[in-house]
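Enquirer: Quick one: sequence plus predicted model below, questions after.
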Amino acid sequence: MARPRLVDDDVILDATRLVLAEVGPAKLTLAAVGARVGLAPPTLMQRFGSKRGLLLASAARSPQLVLRAAAAAEAANTSPLVILRDFVLSTVAHIERRAQLGNGLGFDVSDPEFREHALAHSAAVVNSCDRFYRAAVAAGELRPETDVQALARHTLVCFNGALQVWAVTGWGSLSTFLTEQLDLMLRPYLAMSAGLDARQPVR
């Protein structure tokens, strides 16, 4: 009979995410992850096969985390544009220092397996934004002629670009910098009749 698992995979992958932010994928070790959750490296090898297997499992989980963040933002707000902002900010809430963000960007997307998960992550972000923007048009927060699909993809570009710029410059806090970039991007699309002043932040 197999021994029951005392530590869930999600707990291990949460720890992996934290270690990745601290040291990056090249310096991550099974021992460092195991120390966070009280498991020996051979146990992690048994579950994930190798360090690469652990990193792939972490990358594969990334789209799920995006969808969870989207659902949590929807549950906490009623305004679609506020949902959008909270969703975007919550995905980087664990980032406190520029080095953490740089470490998290260290995956080789030329690797087919990691690229597949990166594409799934991007699709989860775009699809969530698309849904929020369609709701914002219906609620009168965005102009009715807004190209929602294009705006959703532009949001991914804005988000990823802002992260890379902040990782280098550290301009203010990450949440403030992201909020500023989102507000600038959305300003031309705001519907004045909704009571949202285009000169002010969305929130």
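Expert: Right, received. Where do you want to start? Residues are numbered from 1 along each chain as shown.
Enquirer: From here on, just use CA atoms for contacts and neighbour counts.
Expert: Noted.
Enquirer: ok, the residue nearest the centre of the chain to residue 20 distance?
Expert: Geometric centre of the chain, nearest residue: residue 91, 3.8 Å, by CA atoms, centre = their mean. Note on residue 91: its distance to residue 20, by CA to CA, to the nearest Å, is 15 Å.
Enquirer: Quickly note the distance from residue 88 to residue 4.
Expert: Counting by CA to CA, the separation of residue 88 from residue 4 is 37 Å.
Enquirer: Roughly how far does residue 94 sit from residue 138?
Expert: From residue 94 across to residue 138, the span is 32 Å (CA to CA).
Enquirer: When residue 88 and residue 4 are compared, which one has more neighbours?
Expert: Under the neighbour definition other CA atoms under 10 Å, residue 88 and residue 4 were set side by side, and residue 88 has more, 25 against 6.
Enquirer: take the one below as the second:
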Amino acid sequence: MTRRKSISDEDILERALPIMARAGPAGFTLADIAAEIGLSPATLLQRFGDKKTLVERAFAQDNERFARWIADLPEGRGEAATLAVYRAATEGFHADPDPELADHLLWLREDIRDPVFNALARARFALFRAAILARLPPLRLPPEEVARLLDAQLHGAPIQWAIEPSGSLTDYVMQSLTTVLRLAAD
């Protein structure tokens, strides 16, 4: 007789993701995750096969959450609507130099070098860029190019801010994005 699962795979992945994000790719074991969730490492192996599969599935599930977040964003067009998307994306980080931001950057290497993580990152970028393109005001530059410049600023400004913090991260990023958007506008 098969035992009934006390926690779904989806719940395990949701609860494991913050542990993984905080520790970075090499900073946790299946035993760490199992202990936090209240399962045995053997249960995780039985359900997911190995650590890499668990991590890939957790981030794939997070991409699904991200897609729902994107779909739920308010509609609109113009500078304010565009910047509202970026504000919502940056508000998860805190006002002081944030260890969470540094932890997040640990995963960037995986997004670049690992084919599965790279595909997940490209999918997130495509969803986010489509949301921006749908909201951009009239511009003198091609909208696709402006969206790429805004993406680059969104990803670069937090790193710059983390090294030389000035005000809150959200305010710093928003000021940078506003400047780029206004340079591209009519």
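Expert: That came in fine, so what should we check first? What you see is a predicted model, and the numbers here were worked out from it, not measured in a lab.
Enquirer: Test my guess that the residue nearest to the centre of the first structure contacts residue 69.
Expert: Yes: with contact defined as CA atoms under 8 Å, residue 91 of the first structure counts as touching residue 69 (6.7 Å).
Enquirer: The counterpart of residue 169 of the second structure in the first structure - nearest residue in space that isn't next to it in sequence?
Expert: Residue pairing (TM-score structural alignment): residue 169 of the second structure is matched to residue 174 of the first structure. In space, and not counting its chain neighbours, residue 174 of the first structure is closest to residue 166: 6.9 Å by CA to CA, 6 or more residues apart in numbering.
Enquirer: what's near enough to touch that neighbour?
Expert: If you count contacts by CA atoms under 8 Å, 6 or more residues apart in numbering, residue 166 of the first structure has them with 98, 174, 177.
Enquirer: among the residues you listed, which recur in the second structure?
Expert: Retained contacts for these in the second structure, judged by both residues aligned by TM-score structural alignment, their matches' CA atoms under 8 Å, are 174, 177.
Enquirer: taking the contacts of residue 166 of the first structure one by one, which sit in helices?
Expert: Using DSSP state H, the subset of these located in helices is 98, 174, 177.
Enquirer: I'd like to know how many residues surround the first one.
Expert: Burial of residue 98 of the first structure, expressed as a neighbour count using other CA under 10 Å, amounts to 20.
Enquirer: Is it in contact with residue 171, as I believe?
Expert: No: using CA under 8 Å, residue 98 of the first structure makes no contact with residue 171, being 10.0 Å away.
Enquirer: rewinding a little: what distance do you get for the match of residue 169 of the second structure to residue 38 of the first structure?
Expert: Distance of residue 174 of the first structure to residue 38 of the first structure, given as CA to CA: 32 Å.
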